[in-house]
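[1] sequence first, then the predicted structure:
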Amino acid sequence: MLKNLKDLKEKHAPKFGIGSSDESASARDRGQDLTTILDRSQRADLTILIAQITESMRNDIQFNFQTPVAQNNDAPAPQSESEKDNGTSRPDQPSDAGKEQDPSTTEKRQMIQYVVKDKKAAASALSHFDDWRDSVLLRVGEVLNRDEESPEETQGSLDAPPLKQDERSINKLREVYQPVETPLFHLPEAKKLLILHSLLLLMLSLEHYNALSRVLMVYVVSSLGLDLKILNDDEVKVARVLLDAALQFSSNGGEQEQVKKGDSSRKWKVGIASVAGAVLIGVTGGLAAPLVAAGLGTVMGGLGLGATAAAGYLGALAGSGVIVGGLFGAYGGKMTGKMMDKYAREVEDFAFIPIHGSQQQKKQQRPVDEKEAARQDHRLRVTIGITGWVTDEENFVVPWRVIGADSEVFALRWELESLMKLGNAISAMVTSAAWGIASKEILSKTIFAQIMSAVFLPLGLLKVARIADNPFSVAKARSDKAGEVLADALINKVQGERPVNLIGYSLGSRVIYSCLLSLAKREAYGLVESVILMGSPIPSNPGHWRRMRSVVSGRLVNVFSENDSVLALLYRTSSLQLGVAGLQRVENLTSVENVDVSELISGHLRYQFLVGRILKIIGLENVDVREVSREEAALAAQDRRQEEERARNERRTGVEGDEQSARRNLETGEGFDEEGQRLEKQVQEKTQKNVVARRFEDMDLKGSQSAGANRKDPFDSDESSSS
């Protein structure tokens, strides 16, 4: 399984400084570490655990590219010579190392032959994975196989406080990330914590924390029987230590090593003049490792991991501000700085809005300071929430406040005018008299079946639905473009070397769909950790989802409702031929999780207010329960407003009371021409009013920025400002 160790050392050692003085320090200088706390047998078990998890991850990638082609009830088809040579195997072979397979699933696989249709993409994905796996196994092996000092001299005691773990959270984690059986599961909690802390630092020593590294860490958590919250907390603490050390070193002056203007490190300095810590990137080549050691000692010393050993595990990352800057995307500046301007030229109003920083500043009635938000909110993971329609600009941000602070959360603002027009159109449609009459039939599935077949729809419903048809078509086309632009931004590492989680609803899901297909086409692996798509106007056929799955290292979740008649109406006709993921399960692809929320989602507009509830159902860690309560209170208020508006529209149209006449009028369209025209005018007026107000706000903002342009920021360097 492992390549020649010498070859791996030559290939990967420069990434994390193997052979450096930190690694040769005595155990007494290092403090306690894996070699002094784990005996030789336990270290062997840890090596085997990492190898088994990575082998299982590789098998999952391989299986995703395999398509069932024929039944074979006798025996599995033999492997071709090419499959043997490149190390691939069919999923009917006993190759899922350490995973507890469902017997029925295994039996089904044994009855099916599989073929790899896109061999080039499969080879590229596996090659990328193998390079990453080699670097991980080498780094772990270098640390675990180092000669330890006498345990009697260095062992000491491991007095970690008892863990408060959520059994439901652990069970959900083990259900999704099936644990690998390991003797390490029975270790004392303190030793398991030390393993987890150490592995996180070793992953960071690779000078990135990509989606594959994050998924590996989650599998380790599951296999050790720990709560994912522990890893999340670790990530927050380590991020804070690295950034605090960098900023402290900057404020103390540090070693002012001038970076040459022609140096390749300048390639990611562009546009970060206003970013916290930019001085480190502009003029500082080094970061004092003792500052990092001191910080890690504070947060991890009580858990048994020596401070110097912790800094040593980080390798070159502990000694370079440039590498720290690259890890965080130039301290987060690429996601909010001038570099995003080029993407805004391709898609109207394309910008990442920091959620937690903006929320805190708005509470204090201050304008959003993206720089300050970046300083406070940096994490080792990035989550991007994407809204699918808006009736107010706040809709871009508010739904994503439910996501906790264990990752750095951004909302993607895109195509304001198109989404505003769509949101107002859908709101007008569902409060119309025609929809009020049709909704009673929709609940009985009578008209819903007509919508799904796109024939013989009531004429009155068509006259009202037309106000949303064109806005939906326009916004759908724009979402595809926005997805391609998002993919380009991720490939260019605006997020730094951190894993990205993508969550979206409605056309926000469509943006993610387009993004993932673009990443797959460009063979950009290891960027995206997990994806959650809700109420998605995208095809449900396995072919599309298999390509999406190829660039998602962790979970890929499809949230759907069979009662979403608005989505069915807007996404009808030819689009329904492949099925709609927001209305049904994605079949024949076991690597996609399907979550049915039909009981919660009786209408498309409800997704905006139920993001938090749905994320809790899915099992997302650290959902803000207070924000969930606010969302649901806002939903109740919206329901009341919609009922009142619908009642007014029924009175205007004259269909109030007499249900039989109302249904007849709905079929013939009598009386609904005027309602359709009135609602269309209302949509235009609301959209124009909000868009004009936004333009005035932009003018005021640009004026204030211009007025403050001459004020020197203490974190800016002359070098960075001139970039």
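    All right, it came through fine.
[2] contacts and neighbour counts: CA atoms only from here.
    OK.
[3] can you give me the strands for the stretch 101-250 of the chain?
    Remark: strands assigned in the stretch 101-250 of the chain by DSSP state E, counting those that start in this stretch are 112-116.
[4] which stretches of it form helices?
    103-110, 119-144, 151-154, 167-176, 189-204, 211-224, 228-251 (DSSP state H, counting those that start in this stretch).
[5] compare the ones you listed and give me the one nearest residue 16.
    Among the helices of the stretch 101-250 of the chain, helix 119-144 comes nearest to residue 16, with 8.1 Å by CA to CA.
[6] which strands and helices lie in contact with that closest one?
    Counting contacts by 3 or more CA pairs under 8 Å, 6 or more residues apart in numbering; DSSP states H and E, helix 119-144 is packed against helix 5-16, helix 34-37, helix 40-64, helix 189-204.
[7] chain center to it, what's the gap?
    Centroid displacement of helix 119-144 relative to its chain, using CA atoms, centre = their mean, to the nearest Å, is 22 Å.
[8] what kind of secondary structure is the residue nearest to the spatial centre of the chain in?
    In the chain, the residue lying closest to the centroid (CA atoms, centre = their mean) is residue 501, at 0.5 Å. Three-state call for residue 501 (DSSP: H, G, I helix; E, B strand; the rest coil): strand.
[9] try this one next to it:
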Amino acid sequence: MTSLFGAAGAGLTGYKMKKRVGAIEEFTFLPLTEGRQLHITIAITGWLASGKYRTFSAPWAALARSHEQYCLAWEAKYLMELGNALETILSGLANMVAQEALKYTVLSGIVAALTWPASLLAVANVIDNPWGVCLHRSAEVGKHLAHILLSRQQGQRPVTLIGFSLGARVIYFCLQEMAQEKDCQGIIEDVVLLGAPVEGEAKHWEPFRKVVCGRIINGYSRGDWLLSFVYRTSSVKLRVAGLQPVQLRDRRVENVDLSSVVSGHLDYAKQMEVILKTVGIPTKPGWDETGLLLAPGNLPQGQHHQAAAASSSDKATPGDNPKLAISTDPSQAQAPTGMDQCEGPSLPAAASPAESAKICSHGMGPNPLGCPDCASETQGPCPGLD
């Protein structure tokens, strides 16, 4: 049992960084669930921010990959500085800069620094320094995580790694470091990288094939203009995995286009439940912030019976929403959770045709970003999503 669950049965919770390792100041595993299982999931957050997302565990409230789940707490001081910088840019420049930047992103993909609007370049120093610091530290944290997993601190149990933004970058460098060791097989089961600020060329992902036994998921958004902006000084030929598919010829590699869900880099935290469902990661039954169980139609397939057990009176039949629906069967299309259902004290009722979400005709064209002119109309203030 000791070798199965780790030293003295403590597993990852028993690990503590006794002294500073290189540039790393903070590295701790925080349990998201109670209990033990023969499979472990480690979730890695990409930034921290004031309000709802000030903790490492906040984005992973819906995660249900296994009964034993952890989130990695790393470099909180620097991730908070980065999160505040991201929010400052988005809130200070508002729609004017965002819409102008989107035009360049659509036309040119990752553009050179000289083509970005002057109003955006004027505040570049707000984000450039904290972003550069976190890029370096995330690489070091990834290498340190690799050595912990190689030492079997978790025992002989397989591990799934899930991360967004700089958390995905941690996973990227973890896999690269593990690939250099002979005993790297049989440790990592699946990996999910969402909005990863890493190199997307296939040759850089090739070593992952011998480390990962199962799925290698790259979730990207073509409309993530903020990720494009922080790479503006790089060559236009640079392929960023968080902006486009990774062209690695392996059936285990899955590229998932999240452009309809993620319109900006901060959406990876805000839309995590929808993203997890989209990439095929199990989630918990839907509970709103008032503690009410959401309608069965809003839950992942296979979890409807959990909702019925918790509330026998819940018979709502939500309307279809093609932008957020995960199932390809129209009869199983899911209604959007979050903004559309965050108000009201009662259980969500069936949506009538008149109340169904309006789809802007501008968003039905080839532009994966939708219609920037209508964004402000469809994203009104909603308590609980700030």
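    Here it is on my side, so go on. Just so it is clear, the model here is predicted, and its values are computed rather than measured.
[10] re earlier: just tell me what the residue nearest to the centre of structure 1 corresponds to in structure 2.
    Alignment note (TM-score structural alignment): residue 501 of structure 1 maps to residue 160 of structure 2.
[11] re earlier: just put the helices of the stretch 101-250 of structure 1 in CSV and tack on mean neighbour count.
    Converted to CSV, these look like this (neighbours: other CA atoms under 10 Å):
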stretch, mean neighbour count
helix 103-110, 13
helix 119-144, 18
helix 151-154, 13
helix 167-176, 16
helix 189-204, 22
helix 211-224, 24
helix 228-251, 20
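[12] just send the ones you listed back as a markdown table, with distance to residue 565 of structure 1 too.
    Shown next, in a markdown table, are the helices of the stretch 101-250 of structure 1 (distance: least, CA to CA, whole Å):
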| stretch | distance to residue 565 of structure 1 |
| --- | --- |
| helix 103-110 | 34 |
| helix 119-144 | 37 |
| helix 151-154 | 66 |
| helix 167-176 | 30 |
| helix 189-204 | 46 |
| helix 211-224 | 36 |
| helix 228-251 | 37 |
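[13] picking up where we left off before, out of the helices and strands packed on helix 119-144 of structure 1, which gets nearest to residue 421 of structure 1?
    Using CA to CA, the nearest of these to residue 421 of structure 1 is helix 40-64, at 38.6 Å.
[14] which residues in structure 2 does that closest one align to?
    Going by TM-score structural alignment, helix 40-64 of structure 1 sits over no part of structure 2.
[15] quick one on the thing from earlier: out of the helices and strands packed on helix 119-144 of structure 1, which is closest to residue 648 of structure 1?
    When those are compared (using CA to CA), the closest one is helix 40-64, at 52.4 Å.
[16] moving C-terminal of the closest one, what's the next helix or strand?
    Counting by DSSP states H and E, the next helix or strand C-terminal to helix 40-64 of structure 1 is strand 66-71.
[17] what angle sits between that next one and strand 112-116?
    140 degrees (axes from the mean of the first three to the mean of the last three CA atoms, to 10 degrees).
[18] structure 2: matching residues for the helix or strand following strand 66-71 of structure 1?
    Sequence-wise, the next helix or strand downstream of strand 66-71 of structure 1 (DSSP H and E) is helix 81-85. Following TM-score structural alignment, helix 81-85 of structure 1 has no partner segment in structure 2.
[19] my guess is the residue nearest to the centre of structure 1 contacts residue 533. True?
    No: with contact defined as CA atoms under 8 Å, residue 501 of structure 1 does not reach residue 533; the gap is 11.1 Å.
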